[in-house]
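>>> fold the following.
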Amino acid sequence: MSTTAISIKRIRCESYESSLGISHSAPRLSWELEGDAVDWLQTKYTVRVIRGTDVEEASVETAQSTFVDWPSRPLQSRERVTIELRLTGSDGLDTAWKSFEIETGLIQREDWTAQLVGGEKQAQDGPKRPFRLRSSFLCPAEFRQARLYITAHGIYEPYINGIRVGEALLEPGWTDYRFMLRYGTHDVTDLVKRGETNTIGAWLGEGWYSGRLGFRDGVRNVYGTELGLLAQLEIDGKVVASTGEDWSWSYGNIVASELMDGETFDSQISDDWDSTESWNTVVDLPFPSEALVSAEAAPVHVMEQITAKSIATTPSGKTVVDFGQNFAGLLQILGEPSNKSGELVLRYAEVMEHGELGTRPLRAAKATDRIVLGGSVRGYRSKFTTHGFRYMEVTGWSDITVNDVVGLVISSLPRRTGYFECSHKLLNRLHQNVVYSTLANTISLPTDCPQRDERLGWTGDIQVFAPTLNFLFDSSGFLRDWLKDLYEAQKSLDGIVPIIVPTLPIENLQRASQAAWGDASAITPWDLYMSSGDTEVLRDQYPSMCLWLEEGVIRDPVTGLWTRDKPQLGDWLDPKAPPSLPGRGSTDPFLVADAYLVYVTRKVGLVAKVLGESAAAEKWDVEARRLLDAFHDNYVTRNNRLVSDSQSAFALLLHFDLVDPNKPDQRDVFSKRLEELVVRDFWQVATGFVGTPIILHTLVKHGMLHHAYRMLLARDCPSWLSPVLLGATTIWERWDSMLADGSINPGNMTSFNHYALGAVAEFLHSVVAGLSPLSPGWKTILIKPQPGGDLTWAKASHHSPYGLAECQWRIEAEQLFVTAVIPPNCTARVELPGVSEEVGSGIHDFNVPWVADARWPPEIVQPEFSRPVDKDWVRG
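The predicted structure is shown next:
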């Protein structure tokens, strides 16, 4: 018998978003379910692997439905198989069959017969002009399928018969090209003309491979000086076109295109792929030495279109288009300028300052596109550059309207998985700001910012933000690919985890061994394991974790803690630090570093335990206890005072559980002092880069929910809501990136699109709405909403590896109403006032008496308190 109450929604292999062109010969399978059957658990799965007429079938009695072993013999290159899957539930009924196709790419290097080819050698001390490469081939009259395998040293955009192939942007993305080069696989069956001669080609730009990277003047040619294309088109497995000596190259209508500076486009130059003019013989280049792999991460692609909201004239007479939302991506032109000659200049910025475009935060990034008029520009969008912007200043188009342009939000994240909403409109805007900053900083890799002369993969940023990222989006393939680069770079640097990945050949960046930043090697894989349930991510990264602790951490030879001979970033961007000195905060940076060291040593011991490495687990646990003793000797007095009397210091010790096990009252002393500091600072954020993501959780964990909510809802700067009240549509690098008088913060580091401080969204999901994983991969779920402040309702949902999980609550007439949605094959623990129970899958409603927190709102009790208090601060 079969059931309609449960169905298989989605099958997936490994962490690939697309199953076309995978690099795994024995990919593990996972499946997501949908349906509202109560207490449904999987007891068996039956899988068929169909190769033509060959059908293999196997049944496995297990509840496992994520990352199950490949059920057949290994796949070969180019092999396409059909998977059919059926599940049996605890009710004894079977689901309907679900089909899924997998096709491998070119798994072996020997599968590549193409050569790497390029154009003429260009100057190494400046930008390289993009160019086109092309060839032709005769297509057979009858065939089943056509595949294009393609990659480049540089950024490519492929075409067949003048039609763009696929929708991916900025391919192959930014990896450390010394070790790994991604290739794309495209189904071009419908693009080739049967029985005719076809044209295949690609645009090629410098991109990350040889373009300018990093701060100020940056560095060029990090990975090489010669741009090259590697392409192989196969029809029914036979190569009919591949890059080689029969290809030719030509410059086209893109005069210049740099990632940070912008693109120059000449509309007067033809873009005809079949023209016979100005095409030259290609130059052979050495075949790539790095590993050729298909990316588990999705390619950069358009996620959303943003229409222009208004057009204004500045005091200096400039025309500025406002899109109403700060984002990262591209501009696309929909109209045609009335003037048909001259030059159209487009300058981009995130903010306006005193009525003019605020470009100073861009530093050395020009962020300017130029279009030579004379031909059609309708439909134009840049190929090899991106911008972070809300505002666009236009010169040379006097009659532009809001309908003439559109913004394209781009990202490498494949799909949105997490949502949040509540009764407080400013918190909703804050959460939306987090989402847009997430998208802006996931263009090929996790970056710090998308607009200025930086856009680098700072390890510390993703270390604090990963739990939020993992909830909001399907990030498993994205982070797995990035972590591979981290480990490869680490091995080349004698165990040091560079503070940016991919690393750049800048000594103070490569060999700056930094706690919290380098600790991403251990913490981020664990966070990914918790969200995905994939033990292999721990197994793959465990050598990196050990290498970090054994060789990367530069230690004091006596204590084993961090040496004081090298500086630490510490609680970076503490709001009390001066704008010009963002590292001069309230907390001793070595206390921060050593707190992380104890915590991460414990974490690596836990990873070893999960992997079954019991001896290693014991070794790391013993080391963590020794380090904890040394930590207390260095930073804690006999009376339980800390050398840094700051919110971040106490939050780190409490959140990382660094209390002395021999002093049972120490935790209470620490939490009491933290409370005093929070009240002393009027519930404003007084923590920096590492303290801010944990401060609210620490307060709640230690019985101070009322203080957590007052800090969350504070409006005075520094606070999460102060930028929102100033009109922020993304998360700022500083709480005061924009000052109240409309001036940009004078500091040199002033970005209006940084996701790190947006890690507070994880608190919104797990505490305010009450939805979080209790075991890896959301197999068991915690439903524990903790209402506070003046909120009357909240809800969060997450598309987990098993299916949709959701928690929503509302308070009415002194009753708390909670609805929990638990996906099939999962269970949940429900913790509510007077309720603590385990439930299975399905929709569950709860109704319990609600008593408002008598401590709300917390107030300062001082006989001579003269600070004016905003009575409206708590309102939504």
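
>>> alpha carbons only for contacts and neighbour counts from here, please
OK.

>>> what's the span of stretch 416-435 from first residue to last?
By Cα to Cα, to the nearest Å, the extent of stretch 416-435 from end to end equals 9 Å.

>>> kindly report the same for stretch 95-112.
Span of stretch 95-112 from end to end, Cα to Cα: 42 Å.

>>> who touches it?
Contacts to stretch 95-112, defined as Cα atoms under 8 Å, 6 or more residues apart in numbering, come from residues 2-4, 6-8, 11, 13, 19-25, 75-89, 149, 185, 232, 292-294.

>>> what about the nearest residue to residue 549 once chain neighbours are set aside, helix or strand, and which?
With sequence-adjacent residues excluded and distances taken as Cα to Cα, 6 or more residues apart in numbering, residue 549 is closest to residue 601, at 7.4 Å. Following DSSP states H and E, one finds residue 601 within helix 589-610.

>>> now the other sequence, so there's something to compare against:
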Amino acid sequence: MYNIVYKLLLFFSVWSSSAFGQALRVKDLQVEHQQNPMTVETAKPRLSWKLDTEIANTVQTSYEIRVGEDKEQLQANKCILWKIRTESDQSILIPYAGPALKPNTRYYWQVRVTDNHHNTSAWSSPQFWQTGIKAEGWQAKWVTVPTPDTIAASPMFRKTYGINKEVKHATAYISARGLYEFFINGQRIGDDFLTPGWTSYHKRMQYQSVDVTEHLQRGNNTLAAILGDGWYKGRIGFTNQRAFYGDTRALLAQVHITYTDGSQQVLGTDGTWSTAYGPILASDIYDGEIYDARKEKENWLFPTYAEDRDWKPVNVVDYGYTNLVGTQSPGVKKQERFPAKEIKRTPKGELVVDFGQNLVGWVEIRANGPSGTKITISHAEVLDKAGNFYTTNLRSAKQQNTYILNGAKDQVFAPHFSFQGFRFIRLEGYSTEPNLADITAVALYSDMQKTGTFETSHPLLNQLQHNITWGQKGNFLDVPTDCPQRDERLGWTGDAQAFFNTAAFNMDVRAFFTKWMQDVKADQLPDGSIPFVVPNVLGPKDAGSAGWADVATIIPWGMYWSYGDTGILRDQYPSMKAWVDFIKSKSPKNLWNTGFHFGDWLFYRPDDDNDGRAAVTDKYLIAQCFYAHSTQLLIQAARVLGYTADEQQYTRLLHDIKNAFQHEYMTATGRLVSSTQTAYVLALQFDMLPENLRQQAAERLVDNIRTYGNHLTTGFLGTPYLCHVLTRFGYTDVAYDLLLQETYPSWLYPVKMGATTIWERWDGTKPDGSFQTPSMNSYNHYAYGAIGDWMYKHMAGIQAAEASYKKIRIAPKPGPGITSTASTLETPYGEVSSSWRVEGGQFSLSVRVPPNTTATIHLPENVEQTVKEISVGSGSHQLKAKISSK
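Below you'll find the predicted structure:
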């Protein structure tokens, strides 16, 4: 039935079309997963780079690093702070090992490498990192409004300083309780939005560092800021709670200046600042923003402003500095812009704009009209069956921005401290229909580099991939939210762990998840339990659900495997261990059959399926599977970190966990007490069954799928592993049947219904055009997009054979109805690509791998043993082979 799998070892570099001259170069220098980071607080920052060469079979044999405080001196090899030369092929996460780093200091570094062909690169162009401020380094004071902070309007703060020297370098350090925008001399500082971001504020409050050298001038300089409620003080969670973290917005900012004569000065918030309210009358994450342009204070951001009658001295509050941490995650930035695609009148007569894409961000409008004209923008993801604007699924979230014109010409508006999830907007207040050119949607999400691409000959799969990536963009807004539109937008742990592998392929999520996992650890309860959402705004009782709390082990291991990051594995290890120990404490006789669990959330629930075959999986069976999985990951982490005693202890525990599962949930012949797809998927994925009974369990899984007419029935916990299990046990054809299924429930059903993101429910919109339960029906919910991981690893065949893709496995598995697949992935070492095509009875495969790595090719099992052609050139292997029938 199957022929031999070919294994061809690849060991070569990628040819670069721009690579001429120097035979070996280094590129993409990073410090702690970032290029030129401004806020590095670790004592030993880790340095990474990639090789660039057109010479095949290139491996780094040694590297040199040099570090200094002066860029020109460093390039001249003078005043070197630290220099090292090491014989090694390691090019990622090399820890700095020089003298202790000083706070508030910029360090420049360069690297050069030598390869196995005796080529030595030139020194790289100098890159830098800048250290943050320690608690004792803060001279600025927290400032607030002088009266209790009960007014919804956004307070503004300002002060003008005189500078009589030439500025050599200046850095602003800024934080807030609430959200802030900061200005110097009328210029908005930085291009990040919704700063300082959302963290577990009681324990970790971020500050941002921004180079402001070019913003300061000799003479008078005005520092200013505006504050919004944000997650800190605004409405958050399900119960209409406000001020969860605090009831007073506050600003903290200081600017460190170094002058050309070597002297230094610090400007910072203190009791001499002034405050007033302005045009932002209200701003809320869920409800949107109200902006009255008539209340703008003209020129208040500039030193020439003199209309200070309404300004009052600030109040200084001692909030301390001990919980301040420097931001090391990518900021939320403006990304793609979508011009209005269509303006139309609905059957109800409402003016609605379609942008053609469900996205997260806001709408910028240009408007004209008499002073006092009120323009209201409401946001929605879908139109109803009749074509009317639909907002019921937003629950209590207004998602509405209101702008009041002041009569000036061509006023441009956008929110400051809110964001919306939408494809459609409803416009109210226009006397005439606006121009399309005056309305633009702007996508906002954390600034993560795109790393993966995936394309096939099947247009619906290409749209599915589009939907997966836009689900990620819309929900990776500083925290991995579950939905970006209704009154929720929380960091649900189950969604994040289910989607992690797919996320790490599509985008560089190293810094993003490093930050968020620190909050997972910070919000972990004393008993080791992990909350349902992080940051935890639900409460201490909402914690400990299987498949949700296992984020504590799943993502740290995923970060290690995807990026080779032992640092996060080490940092999170106590949290991983505490979570497994919590489960153990709740598991008499090694059975985790206590506590609340979400189970296989939003599994397929057919109305008439009451025969015992329904997709309801025993929640404690699921819990036992994830107990084993987290224990297994803890064992693997202990092995990597060299914690031998822990490895041995938890290996014994894992044996007992699986024995308990088999005794409680499995018959002697391998049948499970829940005969659902999810039950068999989890039992097989996590090796819960004796090896001799696994194949028959896979057959039962396939039988179940066939009885549902080649449809899946899995929910949030079963879906990510479903196709992986089928492929592992020889049923890739069934995986393809599921993937290409176009009727509900399936991945392509929403695509056929016009989706541009992943839906929360398999049938968010039903075949008859009606909607699922409006209380929980998001059209931008990434969890089911976890199928991407299978598509990348098995359709395209790109897999890590060793952590960080130092060793790569290329194993494409073509399927019926697909004639070509092409995929690329930017790994920590560079780009790997795999593309194949079936044409004229021949299978062609093209592979490229980056320098300093090796790869093994596994040809599809239905390829004849005679390979027609193998050629090497331009950094790729071209393979052509006949396709034989099975």
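
>>> that older thread, just the buried members of the contacts of stretch 95-112 of structure 1?
Neighbour counting with 16 or more other Cα atoms under 10 Å marks 6-8, 11, 13, 19-25, 75-89, 149, 185, 232, 292-294 as buried within the contacts of stretch 95-112 of structure 1.

>>> and stretch 336-345 of structure 2, which residues are buried?
337, 338, 339, 340, 343.

>>> go on, stretch 586-602 of structure 2?
So, applying 16+ other Cα under 10 Å, buried residues of stretch 586-602 of structure 2: 587, 590, 591, 592, 593, 597, 598, 599, 600, 601, 602.

>>> the third one matches what in structure 1?
For residue 591 of structure 2, the aligned position in structure 1 is occupied by residue 561, per TM-score structural alignment.

>>> hey, where'd the helices end up in the stretch 751-886 of structure 2?
Assigned by DSSP state H, counting those that start in this stretch, the stretch 751-886 of structure 2 shows helices spanning 787-790.

>>> which non-adjacent residue is nearest residue 468 of structure 1?
Using Cα to Cα, 6+ apart and skipping the chain neighbours, the partner closest in space to residue 468 of structure 1 is residue 762 (5.0 Å).

>>> that neighbour maps to what in structure 2?
So, by TM-score structural alignment, residue 762 of structure 1 is matched to residue 789.

>>> cool, and residue 646 of structure 1?
Residue 646 of structure 1 maps onto residue 676 in structure 2, by TM-score structural alignment.

>>> what sits closest to that match if chain neighbours are left out?
What sits nearest to residue 676 of structure 2 in space, not counting adjacent residues and going by Cα to Cα, 6+ apart, is residue 615, at 5.3 Å.

>>> next: residue 53 of structure 2.
Nearest one to residue 53 of structure 2, counting by Cα to Cα, 6+ apart, is residue 24 at 5.0 Å.

>>> mean deviation of the helix holding residue 601 of structure 1 from structure 2?
Aligned to structure 2 and superposed, helix 589-610 of structure 1 gives a mean residue distance of 0.9 Å (mean Cα distance after the TM-score superposition for structure 1).

>>> which bit of structure 2 covers that helix?
Mapped onto structure 2 using TM-score structural alignment, helix 589-610 of structure 1 spans residues 619-640.

>>> circling back to that earlier point, need the contact list for the match of residue 646 of structure 1.
Counting by Cα under 8 Å, 6+ apart, residue 676 of structure 2 touches 613, 614, 615, 616, 617, 701, 704, 713.

>>> and for the fourth one, the neighbour number?
Counted with other Cα atoms under 10 Å, residues neighbouring residue 616 of structure 2 total 23.

>>> I'm done for today, thanks for sticking with me.
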